[in-house]
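Undergrad: Please work out how this folds:
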Amino acid sequence: MSEASTARKLQLDGVHNIRDLGGLLRDDRRTTRRGRAYRACGMDGLSAAGEAALLRTGVDHVIDLRSPAEVAAIPGPFHTHPGRREVSLFEGLAPLAQCLRQAPQAGLANRYILALKQAPAQFARVFRLIAQPGDRPVLFHCTAGKDRTGLIAALLLALNQVEYEQIVQDYAATATLGADLLARLRARALLRGDEPALVEQALRSDAATMAQVLTWIDSHHGSVAGYLSATGLDADSLDRLARML
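TA: So this is what the prediction gives:
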């Protein structure tokens, strides 16, 4: 994990793995703008002081990528916020454990690629929502802030010409920056009786996983912009997204 990843993490009381997508190196050697987009976990441990600090960043546009069942179980601090929108990004996909059992060598990369292929409408909706705020900062999150959030972050960064090495390292940073949260999720899963080997695989965030996903997008769609165009995302939204950071 780079020092840059640590520097982008928001130090908020009671929560882990919320970070700014600013400060990452682009292909033109400039860096992405800070304070425009934040990636986050479920934030269920966020204290009142932490929530106030997060709101002081100017975030008032929140996209919740979790399933309805996850939201019902742990609503989170933004559940009643007027700027919150829900998009169940992995809606309709086979359960994660089933996916991992069927293709153990492919692991999470296979899961992400299946999501890109099977849920294009959800991806299009998320990026339409991200493109809407104008100058308002946006925050998107799931439960761990790793898989669904990691995919959306990777695509948004790629649209903004961030170097692929930077993108995959941002994905991998969750293993360290979100270690405490991942430990809690591991304990919950094991208590439910989930298979230990599958739990460990599900909680990984190896750089090679996101590198494989980006390679698949480029080989099948030419670029992230090509993929999102294929989902039906309009050119105006793509242009705004490409200039966002």
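Undergrad: all contacts plus neighbour counts: C-alpha atoms, from now on.
TA: Noted.
Undergrad: those helices in the chain, which residues are they?
TA: 3-8, 48-55, 68-73, 96-102, 107-118, 120-131, 148-159, 164-172, 174-177, 179-192, 196-202, 207-221, 224-230, 235-243 (DSSP state H).
Undergrad: Highest mean neighbour count out of the ones you listed?
TA: Mean neighbours per residue, mean count of other Cα atoms under 10 Å, is largest over the helices of the chain for helix 148-159, with a mean of 23.
Undergrad: just checking, what packs against that helix?
TA: strand 37-40, strand 138-141, helix 164-172, helix 224-230, helix 235-243 (3 or more Cα pairs under 8 Å, 6 or more residues apart in numbering; DSSP states H and E).
Undergrad: can you do 7 Å?
TA: Other elements packing on helix 148-159 under the criterion 3 or more Cα pairs under 7 Å, 6 or more residues apart in numbering; DSSP states H and E are helix 164-172, helix 224-230.
Undergrad: could those helices go into TSV alongside distance to residue 146?
TA: Shown next, in TSV, are the helices and strands packed on helix 148-159 (distance: least, Cα to Cα, whole Å):
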stretch	distance to residue 146
helix 164-172	7
helix 224-230	19
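Undergrad: between these, which one is nearest to residue 57?
TA: Set against residue 57 and scored by Cα to Cα, these come closest in helix 164-172, at 20.5 Å.
Undergrad: What lies in contact with that closest one?
TA: For helix 164-172, contacts defined as Cα atoms under 7 Å, 6 or more residues apart in numbering pick out 1, 5, 24-25, 150, 154, 157, 205-207, 210-211.
Undergrad: run this one through as well so I can compare:
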Amino acid sequence: MASSEKELAALKEGKGLITCYDTSRDNMPYSLLETTLNTRDLGGYRIDGTDRLTKYGRVIRSDVANYPSEKDIKFLKDNGITTIIDMRNSEEKERKPHGLANLEGFDYHDIPIEEGSGIPESVEAVPDSYYKIAHSENLAKVFKTIASAKTNVMFNCSAGKDRSGVTSALLLWLCGVRKSDIVYDYMRTKLNNEERFKMIHENFPDIDMNIVIPNENNMYRFFELIEESHGTVQALFEAIGIDAELQAKIVAKMCK
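TA: Next up, the predicted model:
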């Protein structure tokens, strides 16, 4: 059974799936939606030191769904994934409107994050750009929306790589998922977005693709920057206005 089929089966049945984090052929690129490249579930990651996993179907990360198919819409509704958080800026949204923004049955939230919407000036600047995303005023609004959502949530930026990658990393870290497993989740974008990266290189040959393509060192350095300035991920959440009560709601949303 292909990786995507296993994930979908686990989602339907409420079972755990990921027990080994590797990049074997059984973990080939997949997207939960047929019209996107990088829609993935944050469920199935082990909470360090326990036998519990983050729950499937609760919080989904994605690139933007500009033209969702009827099958995509049905999948999202059938699984109660109807709170949609769009983190793209106004220019990105004007250029390519979100396909779920005005659809009946979806609760669409326009929460733009300017940080991370452009390409950093160098490879070394990527972790700093992630740090800026983590401290964005509107990222706190994203977390508050997730905490208060009455349905399951899908959040997106444009490619599901940087803004979505930082958001995913912080959510998983807050839940107690190991850093190596968070990096594994981050690096899956490298496989999923291979087609997108090729197009960027063809259209913008002067761009250093080492800046654009995910590198595990970027995420590890991001962790270091957070710990150097805040000590713990919980302290970061506190610093951006997500208190212990809201943190507990987020963890409950993803883990209970």
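Undergrad: TM-score for these two?
TA: Put the two chains on top of each other and the TM-score (TM-score structural alignment, normalised by the length of the first structure) is 0.84; 230 aligned residues with a Cα RMSD of 2.4 Å.
Undergrad: could the helices of the first structure be laid out in JSON lines, adding distance to residue 32 of the first structure?
TA: What follows is the helices of the first structure, written out as JSON lines (distance: least, Cα to Cα, whole Å):
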{"stretch": "helix 3-8", "distance to residue 32 of the first structure": "12"}
{"stretch": "helix 48-55", "distance to residue 32 of the first structure": "20"}
{"stretch": "helix 68-73", "distance to residue 32 of the first structure": "31"}
{"stretch": "helix 96-102", "distance to residue 32 of the first structure": "33"}
{"stretch": "helix 107-118", "distance to residue 32 of the first structure": "25"}
{"stretch": "helix 120-131", "distance to residue 32 of the first structure": "16"}
{"stretch": "helix 148-159", "distance to residue 32 of the first structure": "9"}
{"stretch": "helix 164-172", "distance to residue 32 of the first structure": "11"}
{"stretch": "helix 174-177", "distance to residue 32 of the first structure": "19"}
{"stretch": "helix 179-192", "distance to residue 32 of the first structure": "25"}
{"stretch": "helix 196-202", "distance to residue 32 of the first structure": "30"}
{"stretch": "helix 207-221", "distance to residue 32 of the first structure": "19"}
{"stretch": "helix 224-230", "distance to residue 32 of the first structure": "17"}
{"stretch": "helix 235-243", "distance to residue 32 of the first structure": "10"}
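Undergrad: quick one: which of these is nearest residue 141 of the first structure?
TA: helix 148-159 (5.5 Å).
Undergrad: coming back round to it: so for residue 17 of the first structure, which of the helices of the first structure sits nearest?
TA: That would be helix 174-177 among the helices of the first structure, by Cα to Cα, at 5.6 Å.
Undergrad: what's the matching range in the second structure for that closest one?
TA: Alignment of helix 174-177 of the first structure against the second structure: residues 189-192, by TM-score structural alignment.
Undergrad: Please say which position in the second structure residue 17 of the first structure maps to.
TA: Residue 17 of the first structure maps onto residue 38 in the second structure, by TM-score structural alignment.
Undergrad: what's the neighbour count on its match?
TA: Other residues within reach of residue 38 of the second structure, judged by other Cα atoms under 10 Å, total 27.
Undergrad: right, and it touches residue 192 too?
TA: Yes - between residue 38 of the second structure and residue 192 there is a contact under Cα atoms under 7 Å: 5.6 Å.
Undergrad: that older thread, closest to residue 29 of the first structure out of the helices of the first structure?
TA: helix 164-172 (11.8 Å).
Undergrad: between that closest one and helix 148-159, how many degrees?
TA: 160 degrees (axes from the mean of the first three to the mean of the last three Cα atoms, to 10 degrees).
Undergrad: with the second structure superposed, average distance for helix 164-172 of the first structure?
TA: Comparison of helix 164-172 of the first structure with the second structure after fitting gives an average deviation of 0.6 Å (mean Cα distance after the TM-score superposition for the first structure).
Undergrad: got the angle for that helix vs helix 207-221?
TA: Using the same axes, to 10 degrees: helix 164-172 of the first structure against helix 207-221 is 130 degrees.
Undergrad: show me what contacts the most centrally placed residue in the first structure?
TA: Centroid-nearest residue in the first structure: residue 149, 1.3 Å away (criterion: Cα atoms, centre = their mean). Shown in contact with residue 149 of the first structure (Cα under 7 Å, 6+ apart): 39, 140-142.
Undergrad: which residue in the second structure lines up with residue 80 of the first structure?
TA: By TM-score structural alignment, residue 80 of the first structure lines up with residue 102.
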